[in-house]
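*Asks:* Sharing a model that was predicted from the sequence below.
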Amino acid sequence: MKRRSFIQKTALTGGAVSLGGAFAYGAKPDSPMKHSFNLKYAPHLGMFQHHAGEDPIAQLNFMADQGFTAFEDNGMRGREIALQEKMAKTMQERGLEMGVFVAHDIYWKEPNLASGDAEKRAEFLEHIRQSVEVAKRVNAKWMTVVPGHVDLGLSMGYQTAHVVESLKQASAILEPHGLIMVLEPLNFRNHPGLFLTGSPQAYEVCKAVGSPSCKILFDIYHQQIQEGNLIPNMEASWDEIAYIQIGDNPGRKEPTTGEINYNNVFKFIHSKAFTGILGMEHGNSKEDKAGEQAVIDAYKKVDDFL
């Protein structure tokens, strides 16, 4: 047999075997294969609702069907316990790791932790205790903390000391459970007047707290606006970063819609052997099913860095 004929015949036979194997397990010939991502990107509810419908459980199943291996839900603390349990069961069955939820009421317009006010600190700590129970219920490891607004009547040194003390007390609550609060610096354009704005400041606070339960949430969208220089700043604060969130700028939509070279950023994160979650905390740049598919396609594109 000539070499060319042999190769062609072997290829056809191999293809037939592969197809036969697929059909033997009941796969449809037009069924898309689940994508295998290099990092744990975490969608949120509503991101794929035109494909999956309004039901949170159906949305979780759709995420898993697309190959996503994580999920985040800022509003999980406020959901009914029965729904939390149902979502947790679905995530466990579908191999979705739970990402962050917001651990407390955030003070956007007035100081709380920065003020040193005893009642506001007590309120914050009570929310942390409540969030421990939520985390147990939904198998979460991380929860988001935003220290709130600055106190214009105090110097920054006093404010920092007040925030650090509150976080030390919160860490004492979280440490026995192996839970981590991640501090999120937010940019001054979307959220003017907040105490925590940049990664160096978050790094300083985490070092002062000195607890494995107090780390940084590095939101790439916010820090592109606030400080830029993304990869060097992530490198400088890497030992305190426990969680990452995503959004392109301008627009806060999916990667490839703005100026950030997410392919390079994700390549750097992967090179650090990061095993945590990257929350997809952004909107969709287009509407309806086409917009949802564009999000999926964008992540496949920027995840192609190996």
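*Replies:* All right, it came through fine. Residues are numbered from 1 along each chain as shown.

*Asks:* Only C-alpha atoms from now on, for both contacts and neighbour counts.
*Replies:* OK.

*Asks:* could you pull out the strands for the protein?
*Replies:* For the chain, the strands identified by DSSP state E occupy 40-42, 70-71, 97-98, 142-145, 180-183, 214-219, 241-245, 277-279, in order along the chain.

*Asks:* counting contacts, what elements does the fourth one pack onto?
*Replies:* In terms of contact count using 3 or more Cα pairs under 8 Å, 6 or more residues apart in numbering; DSSP states H and E, strand 142-145 is assigned the packing partners strand 180-183.

*Asks:* which residues does residue 150 contact?
*Replies:* 110-111, 114-115, 159, 193-195 (Cα atoms under 8 Å, 6 or more residues apart in numbering).

*Asks:* Identify, from these, the entry nearest to residue 49.
*Replies:* Closest approach to residue 49 among the contacts of residue 150 (Cα to Cα): residue 194, at 32.3 Å.

*Asks:* neighbours of the closest one, just the number please.
*Replies:* Under the neighbour criterion other Cα atoms under 10 Å, residue 194 is assigned a count of 22.

*Asks:* the helices in the stretch 201-306 of the chain, which residues?
*Replies:* In order along the chain, the stretch 201-306 of the chain carries the following helices (DSSP state H, counting those that start in this stretch): 220-226, 230-236, 262-271, 288-302.

*Asks:* follow-up on the earlier one: I would like a ChimeraX command selecting only the buried ones among the contacts of residue 150, please.
*Replies:* Entered in ChimeraX, the line below selects the buried ones among those, by 16 or more other Cα atoms under 10 Å:
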select :110,111,114,115,159,193,194,195
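
*Asks:* Put this next to the first one:
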Amino acid sequence: MFDTPEFVIQISSQTFETARFALLFFKFKTDMHRRDFIKALSAAACAGFFAAPSFGADAKKFKMKFSPRLGFSFGVPTAGRDPIKLMEYFKGCGLLAVEGVCPINHSKKFSPAEIEKQIQIGEKARELGLEVGSLSSMNEKDVPTMTANKVRRADGSIVEDKPALRAMLEGQLETTFGVLERVGSKILIIGPGALDRKLDWRKQYDNVIENMSFCAGICKKRGFVMEIEALNTVKDHPGVFCVNNTLAARIARDVDSPACGILYDIYHEYMQAGNLSSLDDPNVWKSIVSFHVADAPGRNEPGSGEIDYAGVFKKIWDKGYRGFIGLEHGQTVKTPEKDAEILKTYRAFDAQV
């Protein structure tokens, strides 16, 4: 028994078929605005296609591997911020996985209490049968690390020092592996760092391939996978080197290691490119290790922005993707009622595949 309430969404076979019909009807209303489509899904749920949540046992399991980032997606208004409570809550919702279960800070060593908490998270995930997705660890945004072989010294100065960079990368990987082993994950998020505006772009690219290959070799030897995350420069991360998934996939292709792929962050791609057409690029598609989800431009739950998430989820499912879909978004309203609404929206997405 869990010491926090869990949702049970009871769906009769007749009601389920009715819901599927409604979803298909709205799916083909191509002239409907994408946000109206999401609202229609939520309205259908609230109107009775999905029974009101009850308590006491686990809900029907999802098919898609939606993986809430603990403390960042939804659930906090209902379950609080403690990762153990959140995992129990998400298990009760019928979700299959979680991600971002603890922070990794390379500026200081973990305390004994932090290490113990990581162990507890891993044990609880195994107890609940929840898979653990990626952890953000080495996605430098401000220093041209892999691009120009530069490091930040203790005094704050940034200098070119390739041996020091390699030692830093190796040390950060070792720290990350320890956390991943404790929580039960195999995937880390990595990035090449900032753009060096004084260095030729092609030289920076070559440096990135060399440094990423160095990291991938260590990951492969230890049995881990690193995924390169492209970030948008339009709003969130001005000055980063890897700005779209086409470039991330090119890097992964040139690294040419089974331990290196890409994290396709739908929010960042949409903010940078204004569309998600790169999903149709075979080189991008075959490089994808996992996805991140947030609507644009607000980086909140699907339905709060411009992205056609019903279409996106149907597309990636039909293309055969069955991996982690990390929920890395905020909430437009932080209430337990909004938690329930977001859960219903994900249920509706799951019902269409």
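*Replies:* Everything's here; your move. Bear in mind that the values here come from a model prediction, so they are computed numbers and not experimental data.

*Asks:* coming back round to it: turn the strands of structure 1 into JSON lines, columns for distance to residue 31 of structure 1 and mean neighbour count.
*Replies:* Formatted as JSON lines, the entries for these read as follows, by distance: least, Cα to Cα, whole Å; neighbours: other Cα atoms under 10 Å:
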{"stretch": "strand 40-42", "distance to residue 31 of structure 1": "23", "mean neighbour count": "23"}
{"stretch": "strand 70-71", "distance to residue 31 of structure 1": "22", "mean neighbour count": "25"}
{"stretch": "strand 97-98", "distance to residue 31 of structure 1": "25", "mean neighbour count": "22"}
{"stretch": "strand 142-145", "distance to residue 31 of structure 1": "35", "mean neighbour count": "26"}
{"stretch": "strand 180-183", "distance to residue 31 of structure 1": "39", "mean neighbour count": "27"}
{"stretch": "strand 214-219", "distance to residue 31 of structure 1": "35", "mean neighbour count": "27"}
{"stretch": "strand 241-245", "distance to residue 31 of structure 1": "31", "mean neighbour count": "23"}
{"stretch": "strand 277-279", "distance to residue 31 of structure 1": "27", "mean neighbour count": "25"}
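
*Asks:* okay if I get these as CSV plus distance to residue 91 of structure 1?
*Replies:* Below are the strands of structure 1 laid out as CSV (distance: least, Cα to Cα, whole Å):
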stretch, distance to residue 91 of structure 1
strand 40-42, 12
strand 70-71, 8
strand 97-98, 7
strand 142-145, 16
strand 180-183, 20
strand 214-219, 22
strand 241-245, 19
strand 277-279, 14
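
*Asks:* between those strands, which one is nearest to residue 304 of structure 1?
*Replies:* Among those, strand 40-42 sits nearest to residue 304 of structure 1 (Cα to Cα), with 13.3 Å.

*Asks:* Distance from the closest one to the middle of the chain?
*Replies:* Computed by Cα atoms, centre = their mean, to the nearest Å, the separation of strand 40-42 of structure 1 from the middle of its chain amounts to 7 Å.

*Asks:* which residues of structure 2 does that strand align to?
*Replies:* Counterpart in structure 2 of strand 40-42 of structure 1, with TM-score structural alignment as the criterion, is residues 65-67.

*Asks:* Can you provide the mean distance from the matching stretch to its aligned counterpart in structure 1?
*Replies:* Superposing on structure 1 and averaging over aligned pairs (mean Cα distance after the TM-score superposition for structure 1), stretch 65-67 of structure 2 comes out at 0.6 Å.

*Asks:* Tell me which of the helices of the stretch 201-306 of structure 1 sits most buried.
*Replies:* The highest average neighbour count among the helices of the stretch 201-306 of structure 1, using mean count of other Cα atoms under 10 Å, belongs to helix 220-226 at a mean of 21.
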